[in-house]
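In: only geometry, no sequence info:
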């Protein structure tokens, strides 16, 4: 099915341009190296990194009526609170060759759960962002990130100021408008499509942004919301009036731009399936089997993955011989294929905006109970249903979103290698394993859940590693 998006997107771009002409100010690019853990060196893949400061006035919002679970909210600037000045930063990663830019910009609401800015979705999908010539912009939208920068490097960041997270939604809109229209931000490149994205805590902020702010600001052409919880984040919070949002909260169904929600196994479990929504012409959800909120790729292997097969090799080897559990955790960290499904989601989102063709529909993960949520599992321990990966369909390990223990352990998921006996019961021979792997990869490519370039890399690694399996 095709959905015509372009006329509305033209209106969006014009509205954003008009708003910016009256408001935002950019300082920079700032000399020196930004403080942000990108993992890879963008120069190794033909990209350059810059940083700009955005300063302006931001407003906070209050609801016009009680906030409802359907997300169809109406909000207005808080009449009892003056606009507040802010100065934040944006980190821009763009093609070094201007001719390589494909027109798409991914704008990440950076995650601050750990006390500093983290570009989680860049970490998960940088391979596809960079090989397609897209641009990435990480926005320090929240006070925690800005205050950490000021503390860690007062020489570089001492002039930054954040008035509090009640203002974060308007700050994010102003960042979007600056990216779209101020060429100092983009190194002279002209954005044609802008996708807002964020994972976990940032996804919760985006849920509130989508429901409350996007209908009036029209700042983005689409949203990719990764690993959301059952609700959104507060619309307003201390030191201003506290305005919590309902839990569960749906994505409003009357938007005129597409929203793509991607969920790991444990995201579905923790949200208790309460935020499942049916697909529409402008709404898609993928629940990814065999994945975890914070897996081995996101936390350890992304930084080594520059297109030479290293990432695929590390993940395969981790499934067969996982690192011991982190201190305080019950299970070894998930080493599944989240990054590959996420890359396919990014590619599908880009195509959605370009052509109006939505991503493939994704089946929900199968459950045996929903109060609490318990996922159905096959004889090898992998989830049934959902958006599949070769790692769960042609398994060498049981990979899931389940872990326990102290700190962030519950986010790490688990990996349990199949025993020699299980592998011998599952496959007749090494060649049988490789043949099944190849067939699964091509099926996933055909369904839209995997990119051909990644399928080629995964098959190459599996063919090499098959020699190490205890099979004839």
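Out: Looks like it arrived, so ask away. Please read all numbers here as calculations on a predicted model, not as lab measurements. Numbering: from 1, shown residues only.
In: alpha carbons only for contacts and neighbour counts from here, please
Out: Noted.
In: Where does residue 343 fall, secondary structure wise?
Out: If you go by DSSP states H and E, residue 343 is part of helix 338-355.
In: What is the subsequent helix or strand relative to that helix?
Out: strand 367-370.
In: what helices or strands is that next one leaning on?
Out: With contacts taken as 3 or more C-alpha pairs under 8 Å, 6 or more residues apart in numbering; DSSP states H and E, strand 367-370 sits against strand 373-375.
In: Following the chain onward from the strand it packs on, which element is next?
Out: helix 390-393.
In: if I've got this straight, residue 32 is in a helix?
Out: No. Going by DSSP: H, G, I helix; E, B strand; the rest coil, the assignment for residue 32 is coil, not a helix.
In: let's bring in a second one:
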């Protein structure tokens, strides 16, 4: 009513009224529903994925003067098919885990959001960037995208009943809301989202992704960027929201961009909800659906950055899938990081375990015995920092060469055994091992493995540990210059081989 009265009093021309109403209607029609947020009642134990819990996600928040809080996020969100069709809207209740500077003066204006993984509610993006986020004053919000266990869980649909049963036996206890409720029933009993495997399919089977994923993400971004006095980031002046989504949930963000949600859903003043997107360790379309690498409705003015480990790049090489070229308009970057495995011991979520070579009778295979767990988080943190500079300062991220292909195989350097091209961390520039993928070794592991050089090979290549150590230092300097290592992280990066290896 107030809007109508104002128009009447100003008496503008009829075309002006129509244009104003059209613009107003379009703007407000594209603003997502505002969700509500309620603090989770206190409990005697830290929440799932808490940085205060011993484990892979632990951080000393007190040292950085950060606080961690958990909230219920509730609202009504569209249920969207994998093909992008909205069928209806439905209520949901999920949870968010917030980490923020206790002193608003230490906040840098940017919130990083990340959906937790299916498996063990893992926050892979947090694990890979937490030290960087804390020392640079970011806020972090992880959130749950999950479902009640259906009769047939689409996350485990396999080619044979035996393979499906094996998957359920390995992972069934650490997925879905049932896992969360078993962990802490009182805390997670209220959670629920809409799911119907008959209506929502992806590829040839039920869609394993929650149909409300895109709407929940948009509403969360709206809530955070609105700077509400009663919001989960009250007192902080949020200026930017970045996505940092890894592993299987990265597909949610490919869908979001591909279906044009970035352009469709906006802030009330028409600003974008999301200011940059980083995803990693996911070959889009691998879990059913379209195999694309460039969103068909790629937006202008915001970066879309994908980080591949050796496993993902090997997947695309074997399947003959070409990556699109890096461009500055639209702002697209793909990084194939050599010497980066798909999963590390440091990446496991709550109650998440994986089989090792000895568990499956491969303990005597020299290609399967040694996992590589090199500090890939240093590369990821540098890339996130580069994305931040692209947003805030307009400084374009570096364009990395692709890993060299030879048809549907990769090109390996005969002298080192390692991949040629791609992003080359210091441990690849100055290697002490050959870094392999499970696609090549057939070890049957989720982890990737390496074959360390023998003492003789190290001696022939470097002469002595001191020469190797100096070469590694020089490689660190090159990585800093290329934008793949931050100077403050370089100080703590030690050579992979040790004096006793020579």
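Out: Okay, I see it. What you see is a predicted model; the values in this text were computed from it and never measured.
In: Quick TM-score on the pair, please.
Out: Overlay of the two chains. TM-score (TM-score structural alignment, normalised by the length of the first structure): 0.78; 402 aligned residues with a C-alpha RMSD of 2.8 Å.
In: distance from the helix holding residue 343 of the first structure to the second structure after superposition?
Out: Superposing on the second structure and averaging over aligned pairs (mean C-alpha distance after the TM-score superposition for the first structure), helix 338-355 of the first structure comes out at 1.0 Å.
In: In the second structure, point out the residues matching that helix.
Out: Aligned using TM-score structural alignment, helix 338-355 of the first structure spans residues 376-393 in the second structure.
In: now for residue 125 of the second structure: what does it line up with in the first structure?
Out: So, by TM-score structural alignment, residue 125 of the second structure is matched to residue 121.
In: distance of its match from residue 437 of the first structure?
Out: For residue 121 of the first structure, the distance to residue 437 of the first structure (C-alpha to C-alpha, to the nearest Å) stands at 27 Å.
In: Contact partners for the equivalent of residue 327 of the first structure over in the second structure?
Out: Under the alignment (TM-score structural alignment), residue 327 of the first structure maps onto residue 359 of the second structure. Contacts for residue 359 of the second structure (C-alpha atoms under 8 Å, 6 or more residues apart in numbering) come out as none.
In: related to what we said a few turns ago, quick check: which element contains the match of residue 125 of the second structure?
Out: Assigned by DSSP H and E, residue 121 of the first structure belongs to helix 120-131.
In: same for that helix, what does it pack against?
Out: By 3+ C-alpha pairs under 8 Å, 6+ apart, helix 120-131 of the first structure packs against strand 135-139, strand 193-199, helix 338-355.
In: How about residues contacting the last one?
Out: Residues from elsewhere that reach helix 338-355 of the first structure (C-alpha under 8 Å, 6+ apart): 2, 4-5, 104, 124-125, 127-129, 193, 221-222, 224, 258, 260, 262, 264, 288, 290-292, 295, 297-298, 357-359, 389, 448-451, 454.
In: Of those, grab the buried ones for ChimeraX.
Out: The ChimeraX selection below is limited to those of the contacts of helix 338-355 of the first structure classed as buried (16 or more other C-alpha atoms under 10 Å):
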select :5,104,124,125,127,128,129,193,221,222,224,258,260,262,264,288,290,291,292,295,297,298,357,358,359,389,448,449,450,451,454
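In: and residue 87 of the second structure, that's in a helix?
Out: No. Counting by three-state DSSP, one finds residue 87 of the second structure to be strand, located in no helix.
In: okay, and stretch 241-249 of the second structure goes to which residues in the first structure?
Out: Using TM-score structural alignment, stretch 241-249 of the second structure pairs with 194-202 in the first structure.
In: Only the buried residues of the matching stretch, if you could.
Out: For stretch 194-202 of the first structure, the neighbour count (16+ other C-alpha under 10 Å) marks 194, 195, 196, 197, 198, 199, 200, 201, 202 as buried.
In: Alignment lookup: residue 435 of the second structure to the first structure.
Out: Counting by TM-score structural alignment, the partner of residue 435 of the second structure is residue 399.
In: Please work out how many residues are found near that match.
Out: 29 (other C-alpha atoms under 10 Å).
In: Over to residue 424 of the second structure?
Out: Neighbour count for residue 424 of the second structure, taken as other C-alpha under 10 Å: 25.
In: how far away is it from residue 312 of the second structure?
Out: With C-alpha to C-alpha as the criterion, residue 424 of the second structure and residue 312 of the second structure are 16 Å apart.
In: do residue 345 of the second structure as well
Out: In this view, residue 345 of the second structure and residue 312 of the second structure are 18 Å apart by C-alpha to C-alpha.
In: In terms of packing, which of the two has more residues around it?
Out: residue 312 (21 against 14).
In: Please tell me I have it right and the more buried one contacts residue 280.
Out: No. In this structure, residue 312 of the second structure is not within contact of residue 280 by C-alpha atoms under 8 Å, at 9.1 Å.
In: can you map out the strands along the stretch 151-300 of the first structure?
Out: Here the stretch 151-300 of the first structure has its strands, by DSSP state E, counting those that start in this stretch, at 193-199, 222-226, 259-264, 283-288.
In: got TSV for those strands, with distance to residue 430 of the first structure too?
Out: Formatted as TSV, the strands of the stretch 151-300 of the first structure follow (distance: least, C-alpha to C-alpha, whole Å):
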stretch	distance to residue 430 of the first structure
strand 193-199	38
strand 222-226	36
strand 259-264	30
strand 283-288	27
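In: closest to residue 50 of the first structure out of the ones you listed?
Out: strand 193-199 (18.3 Å; C-alpha to C-alpha).
In: how many degrees apart are the closest one and helix 120-131 in direction?
Out: 140 degrees (axes from the mean of the first three to the mean of the last three C-alpha atoms, to 10 degrees).
In: now strand 193-199 of the first structure against strand 259-264, angle please.
Out: Using the same axes, to 10 degrees, the direction of strand 193-199 of the first structure lies 30 degrees away from that of strand 259-264.
In: By how much does strand 193-199 of the first structure deviate from the second structure on average?
Out: Looks like 1.2 Å for strand 193-199 of the first structure (mean C-alpha distance after the TM-score superposition for the first structure).
In: which helices and strands does that strand pack with?
Out: strand 104-109, helix 120-131, helix 201-212, strand 222-226.
In: how about the shortest one, aligned to which bit of the second structure?
Out: Per TM-score structural alignment, the counterpart of strand 222-226 of the first structure in the second structure is residues 276-280.
In: Superposed on the first structure, what's the mean shift for that stretch?
Out: Counting by mean C-alpha distance after the TM-score superposition for the first structure, stretch 276-280 of the second structure comes out at 0.6 Å.
In: next one: that stretch to chain centre, how far?
Out: How far stretch 276-280 of the second structure lies from its chain's middle: 6 Å, per C-alpha atoms, centre = their mean, to the nearest Å.
In: ok, now stretch 124-140 of the first structure?
Out: Using C-alpha atoms, centre = their mean, the mean C-alpha position of stretch 124-140 of the first structure is found 11 Å from that of the whole chain.
In: Many thanks, I have nothing further to ask.
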